[in-house]
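Enquirer: any chance you can model this:
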Amino acid sequence: MTTDELTEPKPSALFVCVHNAGRSQMAAGFLRALSDGAVEVRSAGSMPAEMINPTAVDAMLERGIDIRAERPKVLTDEAVQASDVVITMGCGDACPFYPGKKYEDWELADPAGQGIDAVRPIRDEIERRVRHLLAELGVEPAA
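Expert: I've put the predicted structure just below:
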């Protein structure tokens, strides 16, 4: 570990959607995989579902990213405060706002109840946006 790694904190991102079962989980999965540990990744929902959307899981497995072990989590003020970038995906006004945080809203279709053919373009757009986020954070994608 270099001295820079000891003194420079990792950038962190929080992905938020209503159920934390589809879009935010796919985004977190892509960021974990593509940053190879260089970014601290969180995801949460304003009204978390019981489980991750199985079609989102299947769509991510097609890309070699396994999010089956993830569970929907409730959005907390602590998660927002601990993150440098907060990316919302249709959670409306449920996301707390803190000055000094960077906020982005990614308007994406909701994969809930959709088949794999409808989820693939959502997944691909999330990947494109995650790669752009990595560039903004100055992190070279692992793949």
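Enquirer: please count neighbours and contacts with C-alpha atoms only from this point.
Expert: Fine.
Enquirer: who's in contact with the closest residue in space to residue 49 that isn't next to it in sequence?
Expert: Of all residues not flanking residue 49 in the chain, residue 19 sits nearest, at 4.9 Å (CA to CA, 6 or more residues apart in numbering). Contacts for residue 19 (CA atoms under 8 Å, 6 or more residues apart in numbering) come out as 44, 45, 46, 47, 48, 49, 72.
Enquirer: before we compare anything, build this one as well:
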Amino acid sequence: MSTDTDDIDATRIAFMCVQNAGRSQMSTAFAERERERRGLGGDVEILTGGTDPADHVHDEVIEVMDEAGFDLSDRTPREITLDELRSCDYVATMGCSTLDVGEVGADVDVRDWALDDPDGRDLDRVREIRDEIEGRVAALFDELSAAP
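Expert: As a prediction, this is how the structure comes out:
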């Protein structure tokens, strides 16, 4: 069983957008895979959420992530709180700036990835967004690995 003291030294990363039904869900899946691949299970905690969560992950997102080997059909969008964001080392927003960066605090590295919303897009465009997210997540983990 995990206790709060287990995660004191863990790096906390949040992926957030408005609905938590597309870009942030894809980012979370890729981050979970990177964490596993790099053997960082206890070293990196991943949060995801939205400011106005949808009822379910977008169908086109589920489809293109399934093509990449991820099953997001059982994921449920959730709200993320300001307190959760303040507890993070890094927060990646997806280009839907509903976040007043000043409210999070200077101790959090907030990055806006400025990604198109996949909702309602054709599958080829959603694949492009997915692939861009995969690269950004890998680069973030490269950066974490290089940090002292």
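Enquirer: superposed, what's their TM-score?
Expert: Here the TM-score for the pair of chains, by TM-score structural alignment, normalised by the length of the first structure, is 0.86; 134 aligned residues with a CA RMSD of 1.8 Å.
Enquirer: neighbour-wise, give me the winner out of the contacts of residue 19 of the first structure.
Expert: Highest neighbour count within those, by other CA atoms under 10 Å: residue 44, with 27 neighbours.
Enquirer: and it, how far from residue 118 of the first structure?
Expert: Distance, residue 44 of the first structure to residue 118 of the first structure, by CA to CA, to the nearest Å: 23 Å.
Enquirer: what of residue 92 of the first structure?
Expert: 23 Å.
Enquirer: what's the answer for residue 129 of the first structure, then?
Expert: For residue 129 of the first structure, the distance to residue 118 of the first structure equals 18 Å [CA to CA].
Enquirer: the helix or strand where residue 16 of the second structure lies: which residues count as buried?
Expert: For residue 16 of the second structure, the host element (DSSP states H and E) is strand 11-17. Neighbour counts over strand 11-17 of the second structure (16 or more other CA atoms under 10 Å) mark 11, 12, 13, 14, 15, 16, 17 as buried.
Enquirer: ok, now stretch 29-48 of the second structure?
Expert: Residues 29, 30, 31, 32, 34, 35, 40, 44, 45, 46, 47, 48 are the ones in stretch 29-48 of the second structure that count as buried (16+ other CA under 10 Å).
Enquirer: need the counterpart of residue 75 of the first structure in the second structure.
Expert: Alignment note (TM-score structural alignment): residue 75 of the first structure maps to residue 80 of the second structure.
Enquirer: what do we get in the first structure for residue 93 of the second structure?
Expert: Matched to the first structure by TM-score structural alignment, residue 93 of the second structure sits across from residue 88.
Enquirer: give me the neighbour count for residue 68 of the second structure.
Expert: Residue 68 of the second structure: 12 neighbours (other CA under 10 Å).
Enquirer: and it? What does it align with in the first structure?
Expert: By TM-score structural alignment, residue 68 of the second structure lines up with residue 63 in the first structure.
Enquirer: helix, strand or coil for its match?
Expert: Secondary structure assignment for residue 63 of the first structure (DSSP: H, G, I helix; E, B strand; the rest coil): coil.
Enquirer: same question, residue 43 of the first structure
Expert: Three-state assignment for residue 43 of the first structure (three-state DSSP): strand.
Enquirer: now for it: what does it line up with in the second structure?
Expert: Under the alignment by TM-score structural alignment, residue 43 of the first structure pairs with residue 48 in the second structure.
Enquirer: apart from its neighbours in sequence, what residue is nearest residue 76 of the first structure?
Expert: For residue 76 of the first structure, ignoring the flanking residues on the chain, the nearest one in space by CA to CA, 6+ apart is residue 44 at 7.9 Å.
Enquirer: thought the one you found was touching residue 20?
Expert: Yes: Residue 44 of the first structure is within contact range of residue 20, at 5.3 Å (criterion: CA atoms under 8 Å).
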